[in-house]
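S.K.: Any chance you could fold what I've pasted below:
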Amino acid sequence: MKYVIVGAGIAGVTAAKTIRNIDKTGEIILIGKEQYFPYNRYVLTEYLCGLIEDPQLFYTSPDFFNELAITFRKGQYVKSIDCSKKTLKLFHNEVIPYDRLMLATGGCSSVGSVLRPYTKFIQRYCSLEDILLIKKQLPDIHRCIVSGEGLSTLDLMCGLRNLNKEIIYVTRTEKAGFPLIESTFGDQIHEFLVNKGIRIICEDRIVFIEKKDSRYQAVTFKGHELTGDMIFASDHYQPNIKCIKDTPIERKTGILVDLHLKTSLHDIYAAGDCVEIYHPGVKDYWINFGWPNALKQGEIAGKNMAGQIEEYKISDVIVFNLMGKSLTARWWE
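M.R.: Just a heads-up that it's a prediction; the model follows:
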């Protein structure tokens, strides 16, 4: 049996390890787009702030894959999948066959049509590569302009404030708000951020960005002209599913899976931030995100790929830390 896993985040790594625990002789290939060994994405902000070092960031090593007889192909991008032939093609046209395939390609925040022309001026905040670029420029960063509604935006602002950077936050909502379970604190999050020194511009959005000398100027819909050393902006969460573009694998925004993490095609599974799974509480498919969910999905998908039968039990919340305050949030928003 040949197992191929696309995506070397926690879902993919956990699936590979789980498969090996069950199938001692099958061939396992793990393909990762990044040039780095797998790392803990949920501590990237702590890494940016210098609160942790490399040993706390990376959770695998070359010995990890060698000991489990897993072939790790880092820095490889999957260009396409031929489901009828059960093969996938890498960016440089190498073709890899599979018996069972798992897609764990993750996702990241993205901008909409209004800001898309200005993406070259917008700093991403998603991967280790992004963090290393920001760290390199930290001495020259004094003021940041931030726009976005998700928890990653909240995490970003916490990191920037811990680094004593000035922040201007632009939000489309009447007041700053995030999908927090603690409704009382959720109602107070706006004042909490203001008290931390963050300037908040409400019911507005960035519509234009240009670079002037070494700084950036952003103009909002209501005419605010803002100047900063770095701009972060996101409009929505976007699963990375380009590799299934020309396949019959069913999708909405993400890859649709059942409770066994199976896609609509036989022998193809998916897990982590690239999937949408049916949530009975909201009676719809929603993008699942968060490290604990991805880890558990990777485990369940790995078991099912190796011949066991187990269902994924949906977890409604994720837990995170906000400037020393432990909070929970709904994962489906």
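S.K.: contacts, neighbours, all on C-alpha from now
M.R.: OK.
S.K.: Which parts of the protein are helices?
M.R.: For the chain, helices defined by DSSP state H occupy the ranges 10-22, 44-48, 54-57, 62-67, 128-137, 151-162, 183-195, 291-305.
S.K.: Quick check: the gap between residue 78 and residue 187.
M.R.: For residue 78, the distance to residue 187 equals 43 Å [CA to CA, to the nearest Å].
S.K.: before we go on, could you also do this sequence so I can check it against the first one:
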Amino acid sequence: MKHVIIGAGVAGITAARTIKELDREAEVVVIGDELFLPYKRYLLSEFLSNSIKRDELLFCSVRMLKELGIKLRKGTWVKAIESSKKMIKLLHNEVVHYDKLLIATGGSPTLGLVLQPHKKHIHFYYSLYDTLVLKEKLPEIQKCIVFGDGVSCLDLICMLRNLGKQVTYITKGERATFALDEYDFEGELQEFLEEKGIEIITEDQIVSIEETDHGYKVETIQQKMLTTDIVFAWDYYKPNISCIEGSAIEKKLGILVNVNLETSEKGIYAAGDCVEIYHPGIKDYWINFGMPNALEQGKIAGKNMLGQHEEYKIQEAIVFNLMGQSLKARWWK
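M.R.: Here you go, the predicted structure:
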């Protein structure tokens, strides 16, 4: 049986490994759009701050892929899925057939209408490529402006501050919460960050970015004029699901799946940051970005592609380190 996996991140590679560990005879093809070997995105800050070496970023090696018999196609884009013919089309019209298909294309930071015209002045911090570019620029950077939300944004501003950079964080909210609806933290998160030397501007947002001889001039909706060496900004994270456009696969913001991670189309599964699933706790559909979620869903998807019926369940909480203090957030697992 041929298993095709779109996406070479944590969810996709975990599913591929799970399939081959349970069925050595299965044919597994992983198609990834990046040119790098699969890596641990959650360790990019450690790599940027020289806490780990580049080879420690790897999620799997060439040797492991070869030993398991997993075929990895790097730098390849999937432009269409035709479920009725059990095939996908690649960017240059190559056709790949499958028996079971997993979509694990992840998500990425996205700019809204206000920031879109200023894209050329904005540095994303999401991929290994982004990190390698930033690593080259770091010695010349002192002042940083960050606009965004979520745990990855929190990770970014803390990493920059730990490197001795001057950090200004801008948020639309009344306080800096980083979309952590429920968290346990000793004291107030915003006050903790301010004590660490991070300037926080609330109830504001970037409306203009202009390049100058010495960096960038940033204007906010509250008419603040700021100067900086680099601007990191995004409005929201969005599932990467352009490959399902024109198909019968049901979606909202992400690809809709049941507790077995099956999509609306038979034989097609989805896992990781591109997935939207009903959350009984909040009684609504939910996209949960992050490595623990991708790892767990990848394992379950791999098993279920082989005919098992394992369900995706909620874990109460995970704990992560924030500049020497622990922060607990509720997540899907």
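S.K.: Got a TM-score for the two of them?
M.R.: Remark: TM-score between the superposed chains equals 0.96 [TM-score structural alignment, normalised by the length of the first structure]; 331 aligned residues with a CA RMSD of 1.4 Å.
S.K.: on that earlier part again, more crowded one of residue 78 and residue 187 of the first structure?
M.R.: Of the pair residue 78 of the first structure and residue 187, residue 78 is the one with more neighbours under other CA atoms under 10 Å, namely 23 against 15.
S.K.: residues of stretch 242-254 of the first structure that come out buried?
M.R.: Neighbour-count burial for stretch 242-254 of the first structure, with 16 or more other CA atoms under 10 Å as criterion, is recorded at 243, 244, 249, 251, 253, 254.
S.K.: go on, stretch 104-122 of the second structure?
M.R.: 104, 105, 106, 107, 108, 109, 110, 111, 115, 121, 122.
S.K.: Pretty sure the fourth one sits against residue 271.
M.R.: No: using CA atoms under 8 Å, residue 107 of the second structure and residue 271 do not qualify as a contacting pair, with a distance of 11.2 Å.
S.K.: that older thread, make JSON lines out of the buried residues of stretch 104-122 of the second structure and add distance to residue 137 of the second structure.
M.R.: Listed next are those as JSON lines, based on distance: CA to CA, whole Å:
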{"residue": "104", "distance to residue 137 of the second structure": "31"}
{"residue": "105", "distance to residue 137 of the second structure": "29"}
{"residue": "106", "distance to residue 137 of the second structure": "27"}
{"residue": "107", "distance to residue 137 of the second structure": "25"}
{"residue": "108", "distance to residue 137 of the second structure": "22"}
{"residue": "109", "distance to residue 137 of the second structure": "21"}
{"residue": "110", "distance to residue 137 of the second structure": "22"}
{"residue": "111", "distance to residue 137 of the second structure": "22"}
{"residue": "115", "distance to residue 137 of the second structure": "22"}
{"residue": "121", "distance to residue 137 of the second structure": "14"}
{"residue": "122", "distance to residue 137 of the second structure": "14"}
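S.K.: From those, pick the one nearest residue 213 of the second structure.
M.R.: Distance to residue 213 of the second structure across those (CA to CA) is lowest for residue 121, with 13.3 Å.
S.K.: May I ask which two of the buried residues of stretch 104-122 of the second structure are separated the most?
M.R.: Largest separation among these by CA to CA: 104 and 121, giving 29.7 Å.
S.K.: List the contacts of the residue lying farthest from the centre of the second structure.
M.R.: The centre of the second structure is farthest from one residue, residue 213, which by CA atoms, centre = their mean lies 33.3 Å away. Contact criterion CA atoms under 8 Å, 6 or more residues apart in numbering gives no residues in contact with residue 213 of the second structure.
S.K.: Would you mind finding the match for it in the first structure?
M.R.: Under the alignment (TM-score structural alignment), residue 213 of the second structure pairs with residue 213 of the first structure.
S.K.: Distance check, that match against residue 320 of the first structure.
M.R.: 38 Å.
S.K.: Figure out how far stretch 149-168 of the second structure is from the centre of its chain.
M.R.: Mean-position distance between stretch 149-168 of the second structure and its chain equals 17 Å (CA atoms, centre = their mean, to the nearest Å).
S.K.: With stretch 224-239 of the first structure instead?
M.R.: Per CA atoms, centre = their mean, the displacement of stretch 224-239 of the first structure from the mean C-alpha position of its chain is 17 Å.
S.K.: And the strands in the stretch 151-300 of the second structure?
M.R.: Taking DSSP state E, counting those that start in this stretch to define them, one finds strands in the stretch 151-300 of the second structure at 166-170, 183-184, 199-201, 206-212, 215-220, 225-228, 230-233, 236-239, 255-256, 268-270, 275-279, 284-286.
S.K.: so what secondary structure elements neighbour the fifth one?
M.R.: Think strand 215-220 of the second structure. strand 206-212, strand 225-228, strand 230-233 (3 or more CA pairs under 8 Å, 6 or more residues apart in numbering; DSSP states H and E).
S.K.: The longest one now?
M.R.: Contacts defined by 3+ CA pairs under 8 Å, 6+ apart place strand 206-212 of the second structure against strand 215-220.
S.K.: outside of the strand it packs on, which residues touch it?
M.R.: Taking contacts as CA under 8 Å, 6+ apart, the residues outside strand 215-220 of the second structure that touch it are 204-211, 224-231.
S.K.: now do 10 Å
M.R.: Strand 215-220 of the second structure is contacted by residues 121, 141, 143, 145, 170, 204-211, 224-231 when judged by CA atoms under 10 Å, 6 or more residues apart in numbering.
S.K.: Show me which of those residues are buried.
M.R.: Neighbour-count burial (16+ other CA under 10 Å) is assigned, among the contacts of strand 215-220 of the second structure, to 121, 143, 145, 170, 204-207, 209, 211, 227-231.
S.K.: returning to what we had before: of all the strands of the stretch 151-300 of the second structure, which lies closest to residue 60 of the second structure?
M.R.: Of all the strands of the stretch 151-300 of the second structure, it is strand 268-270 that lies closest to residue 60 of the second structure, at 20.7 Å by CA to CA.
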